[in-house]
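>>> The following block contains a protein sequence and its predicted model.
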Amino acid sequence: MYFRQFFEPDQAAMSYLLGDPVSGQAVAIDPRPDPCQVLLLRALLAERQLDLSLILLTHTHVDPDEHLPDLYPGAQVLIGGGGRQPAELRTVAHGERLLVGTQVVQVIATPGHTPCSVSYLWQDRIFCGDALALGGCSQAENGECDPGRLYDSVMNRLFVLPDETLVFPGHDFHGRTVSTIGEERRCNPFFAARSRDAFLSRYPMKVGAGAVARLWPVEP
């Protein structure tokens, strides 16, 4: 399986490309509309002789990325339920298994950051968007975020995965592009050894939309 990670510096956004060389099919996770990334992604697909069949969005804010079908003709765009779904985008549900040639990508609903937030599990890797920031916790100012659901999603959907599962986030504000479930469960100061009530009482709501809090003081 071909794997490539992309970084868009303006918003510190992470995107991913998975390609199955056996079938020639590929999926992109959270691709950015930035012209440079679009050209690079198209070039990689051509170089690897891959057809982009699916675009998997971990979440959207306010207006879903309706331009993506035009940027990547022939690719079906998938989003989670709970938000506004334009007719041309397909909604996926928790537990759904997506076939990419010989590979399987599993949908894990992780609402909280937004109502439609989902994560995608492929082999030993979880692509979680803004459901789980590495060493931090993502927030939104526009009223979409539900801290209680976010905590439940992290604890009951992500932290139950094996320790060695690789975590690939939606943003890199910390200079880190990958972690593991075990490391985040033990060391992430927003979640490690914190009850749901403690998390809700300390959740910082006033951070720029889409931003990630780097530090949360840990009290004895």
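Thanks, I have it.

>>> going forward, measure contacts and count neighbours with C-alpha atoms only.
Noted.

>>> Which stretches in this structure count as strands?
Counting by DSSP state E, the chain has strands at residues 2-8, 13-20, 25-29, 51-56, 76-80, 90-92, 97-100, 103-109, 118-122, 125-129, 137-138, 166-169, 179-180, 212-213.

>>> Pasting the second one now:
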Amino acid sequence: MYFRQFFDPRTSAMSYLLAPAGGAAAVAVDPNPDPCQALLLQSLLAERGFELRMILLTHVHGDMLERLAHLYPAVPLVAGAPPDGGERYRAVAAGDTLLVAAEPIRVIATPGHTPFSVSYLWQDRLFCGDALELGGCGLAEGDICDPGRMYDSVVDRLFVLPDEVLVFPGHDVHGRTVSTIGEERQRNPFFLLRSRDAFMTAFRERQRPKPAGFRFDT
């Protein structure tokens, strides 16, 4: 198995490259649509002898699909709700399974950050985008963010996974790049012993403008 984590210091965004053992097929998760970042990824693929079979997106912002389609013209794009775009785009939903060199990648619907956010479970690794922030809750996405659905996604769909599942987020917000389901379930202050209503209240408080120097950790 090959696994590589990428970090963009400008946006704190995390992206990933994974390849099953013994083959040349590879999958990218939430790759940066910046041309320079794409060049680095393509150089790594060539160096390793990998063929990029799919790009998995946990969520979509603005013209991200179009930009990725331009940078990776031969690679299918997978997302929760891509626009009509012919065979290049594949919409996935809860319960779908993607195969890469006979390795299954399970799709988990995790709406909240956006209405069609999804997470991907590959072996013991969960790629959750902004559905779950390590030590907190996912980043807001304007008016389309739904904290109630975010709570349901995390508590009812992610926290039911085994404790040992590794959690890889969409952003490095607190200086952490990996956690486990068990740790987040037991220690994440945004979800620990909180009801759905209490979570929504705390989430909305977090989104309100704060005075300079204010800290809101929980």
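Nice, thanks for sending it over. Keep in mind it's a predicted model, so treat the numbers as computed, not measured.

>>> one step back: figure out which of the strands of the first structure is closest to residue 193 of the first structure.
Nearest to residue 193 of the first structure among the strands of the first structure is strand 137-138 (14.8 Å), distances taken as Cα to Cα.

>>> Show me what that closest one is in contact with.
113, 130, 131, 132, 190, 210, 211, 212, 213, 214 (Cα atoms under 8 Å, 6 or more residues apart in numbering).

>>> count of neighbours near the residue nearest to the last one when sequence neighbours are not counted?
This means residue 214 of the first structure. Nearest non-adjacent residue to residue 214 of the first structure, counting by Cα to Cα, 6 or more residues apart in numbering: residue 136, 5.3 Å away. Neighbours of residue 136 of the first structure under the rule other Cα atoms under 10 Å: 20.

>>> Quick check: residue 136 of the first structure vs residue 149 of the first structure, distance?
To residue 149 of the first structure, residue 136 of the first structure is 16 Å away according to Cα to Cα, to the nearest Å.

>>> quick one, the helix ranked longest in the second structure and strand 25-29 angle?
Longest helix in the second structure, counting residues (DSSP state H): helix 35-48. Counting by axes from the mean of the first three to the mean of the last three Cα atoms, to 10 degrees, helix 35-48 of the second structure points 160 degrees away from the direction of strand 25-29.

>>> after superposition, how close is helix 35-48 of the second structure to the first structure?
Following superposition, helix 35-48 of the second structure is found to deviate from the first structure by 1.5 Å on average (mean Cα distance after the TM-score superposition for the first structure).

>>> so that helix aligns onto which residues of the first structure?
Using TM-score structural alignment, helix 35-48 of the second structure corresponds to residues 35-48 of the first structure.

>>> In the matching stretch, which residues are buried?
37, 41, 42, 45 (16 or more other Cα atoms under 10 Å).

>>> Relative to residue 103 of the first structure, which of these is nearest.
For the buried residues of stretch 35-48 of the first structure, the nearest to residue 103 of the first structure is residue 45 (17.2 Å; Cα to Cα).

>>> measure the closest one to residue 177 of the first structure for me?
Taken as Cα to Cα, the span from residue 45 of the first structure to residue 177 of the first structure is 22 Å.

>>> again, but for residue 212 of the first structure
14 Å.

>>> Can you report how many residues lie near residue 85 of the second structure?
So residue 85 of the second structure, with other Cα under 10 Å, has 10 neighbours.

>>> that older thread, mind checking which of residue 212 and residue 177 of the first structure has more residues around it?
residue 212 (22 against 17).

>>> What sits closest to the more buried one if chain neighbours are left out?
That would be residue 138: by Cα to Cα, 6+ apart, it lies 4.4 Å from residue 212 of the first structure.

>>> and the one you found, what pairs with it in the second structure?
Looks like residue 138 of the first structure aligns to residue 138 there (TM-score structural alignment).

>>> do the same with residue 22 of the first structure
In the second structure, residue 22 of the first structure lands on residue 22 (TM-score structural alignment).

>>> I'd say residue 1 of the second structure and residue 25 touch.
No - counting by Cα atoms under 8 Å, residue 1 of the second structure stays clear of residue 25, with 10.7 Å between them.

>>> Grab the most central residue of the second structure for me.
What sits nearest the mean C-alpha location of the second structure, by Cα atoms, centre = their mean, is residue 129, with 1.9 Å.

>>> which ones are touching that one?
30, 58, 59, 118, 119, 168, 169, 170, 171 are the contacts of residue 129 of the second structure under Cα under 8 Å, 6+ apart.

>>> Among these, name the buried ones.
Here, 16+ other Cα under 10 Å leaves 30, 58, 59, 118, 119, 168, 169, 170, 171 buried among the contacts of residue 129 of the second structure.

>>> what about the third one, distance to residue 106 of the second structure?
Residue 59 of the second structure sits 16 Å away from residue 106 of the second structure when distances are taken as Cα to Cα.

>>> same thing with the fifth one?
Separation of residue 119 of the second structure from residue 106 of the second structure (Cα to Cα): 8 Å.
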